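Trainee: Sequence below, structure please.
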Amino acid sequence: MKKKIIALLGMTVMSCALVTGCGGSKTPAAESEAATEAPAEEQEGTDALTEEQTSDEADAQEETEEKTAAAVLEDGTYTAEFDTDSSMFHVNEACEGKGTLTVKDGIMTIHVSMPSKNIVNLYPGLAEDAQKEGAELLQPTTDTVTYSDGMTEEVNGFDVPVPALDEEFDLALIGTKGTWYDHKVSVSNPEKIEEQ
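Mentor: Sure thing, here's the model as predicted:
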């Protein structure tokens, strides 16, 4: 009887050894733990990626706010470049492509002198709208420009509202021939004029 019990115990021990293996492989419980750990590590990587994206978005927003703040000039008078989409419509050569930008209460207006008196009106918008009843046209001033050789000339000048710096906006013009034309213009590189 003792021999049968010992033999039975031996077989039980062997069965257990076969089920658990030689320690080289994981038990189902260990495999389950490993499966749980792997997604956790992947989750940590995803969390780090999400934090990076959030950080990048915050940096981009901060950069946009800085650009916006830089685009808002303090009240004062500046020289600024006035660029157009046409060689036929430009600032007088005596002004070297620049006008006088005035900022008051955050509202910007640039005064530009034309090459002659051939442009009789400007309109901040499209030519189509300039021709509508009630459209407020920009009226010319008479400017005197002095060229590099000392010669002076009277030309038309205009005070043009500037909605934003470094961005194109619509500006229509009408000449002495009575036809409206659409143009794109932009104002950039303001430099403060120091008061004397």
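Trainee: use CA for all of it now, contacts and neighbours both
Mentor: OK.
Trainee: What strand or helix carries the residue nearest to Leu101 when sequence neighbours are not counted?
Mentor: Nearest residue to Leu101 in three dimensions, chain neighbours excluded: Ile110, at 4.1 Å (CA to CA, 6 or more residues apart in numbering). Element membership for Ile110 (DSSP states H and E) is strand 107-113.
Trainee: here's the other one to compare against:
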Amino acid sequence: MKKKLLVLVLSAVMAVGMMSGCGAKSDTSDTKAKTAESSSAKEEETEEQTECELEDGTYTAEFKTDSGMFHVNEANDGKGTLTVKDGKMTIHVSLVSKNIVNLFEGTSEDAQKDGAELLEPTTDTVTYSDGATEEVYGFDIPVPELDKEFDVALLGKKGVWYDHKVSVTNPVKVEE
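Mentor: Prediction:
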């Protein structure tokens, strides 16, 4: 009975979270009509897109990619740890190996420009269902918006950049 109630409550929380979403745009049509305020309204709208309506805290969330080679380690069931702090979201994902040496939030073209801030790996230890452990690389990836694809470029051991689309969905608050 307690499990059913917990599942029901978590489902309701997820449904409310999905309805409110992160990065929802506000209606700025009145502001856009005024020429003098048009550019500031666009800046505010862009800021709102990167703000998140989830409360600060830690969540588990699904991390989906467009690639069979770039994905979350099977030990983590396709999920990462989403951290929300001051309205900004970052997801930590443990990958399947140490073959991806850097990530970049954006395209491979932008990643190769001077001053591009590359995401450095962490060394994570994953534990598989059979009890075996392995060290793999993990990354803290900024999340601009939930439930929407965004660009992530990766650099492999061979020094070649690859473009990918990723998304973060279904955040579930981790109980403290």
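Trainee: What does the residue nearest to Leu101 of the first structure correspond to in the second structure?
Mentor: Using TM-score structural alignment to pair residues, one finds that Ile110 of the first structure aligns to Ile91 in the second structure.
Trainee: Report the contact partners of its match.
Mentor: Applying CA atoms under 8 Å, 6 or more residues apart in numbering to Ile91 of the second structure gives the contacts Gly80, Thr81, Leu82, Thr83, Phe139, Asp140, Ile141, Pro142, Val143.
Trainee: what's the neighbour count on the last one?
Mentor: What that stands for is Val143 of the second structure. 23 (other CA atoms under 10 Å).
Trainee: surely Phe70 of the second structure meets Leu95?
Mentor: Yes: using CA atoms under 8 Å, Phe70 of the second structure makes contact with Leu95 at a distance of 7.3 Å.
Trainee: In terms of neighbours, single out the busier of the two.
Mentor: Higher neighbour count among Phe70 of the second structure and Leu95: Leu95, with 27 against 17, using other CA under 10 Å.
Trainee: Contact partners for that one?
Mentor: Phe70, His71, Val72, Asn73, Val136, Tyr137, Gly138.
Trainee: Which of those ranks first by neighbour count?
Mentor: Counting neighbours by other CA under 10 Å, Gly138 leads those with 26 neighbours.
Trainee: What's it aligned with over in the first structure?
Mentor: In the first structure, the residue paired with Gly138 of the second structure is Gly157, using TM-score structural alignment.
Trainee: Find the helix or strand that its match is a member of.
Mentor: strand 152-162.
Trainee: Touching that strand from outside, list them.
Mentor: 107-120, 122, 124, 138-146, 187.
Trainee: With stretch 166-175 of the second structure instead?
Mentor: With contact meaning CA under 8 Å, 6+ apart, stretch 166-175 of the second structure is reached by 10, 14, 18, 57-66, 82, 143, 145-152.
Trainee: what residue is smack in the middle of the second structure?
Mentor: For the second structure, Val143 is the residue whose C-alpha lies nearest the centre (CA atoms, centre = their mean; 3.7 Å).
Trainee: Flag every buried residue along the longest helix anywhere in the second structure.
Mentor: If you go by DSSP state H, the second structure has its longest helix at helix 2-20. By neighbour count on 16 or more other CA atoms under 10 Å, the buried set for helix 2-20 of the second structure is Met14, Gly17, Met18.
Trainee: and after it, which helix or strand comes next?
Mentor: With DSSP H and E, the next secondary element past helix 2-20 of the second structure is helix 29-33.
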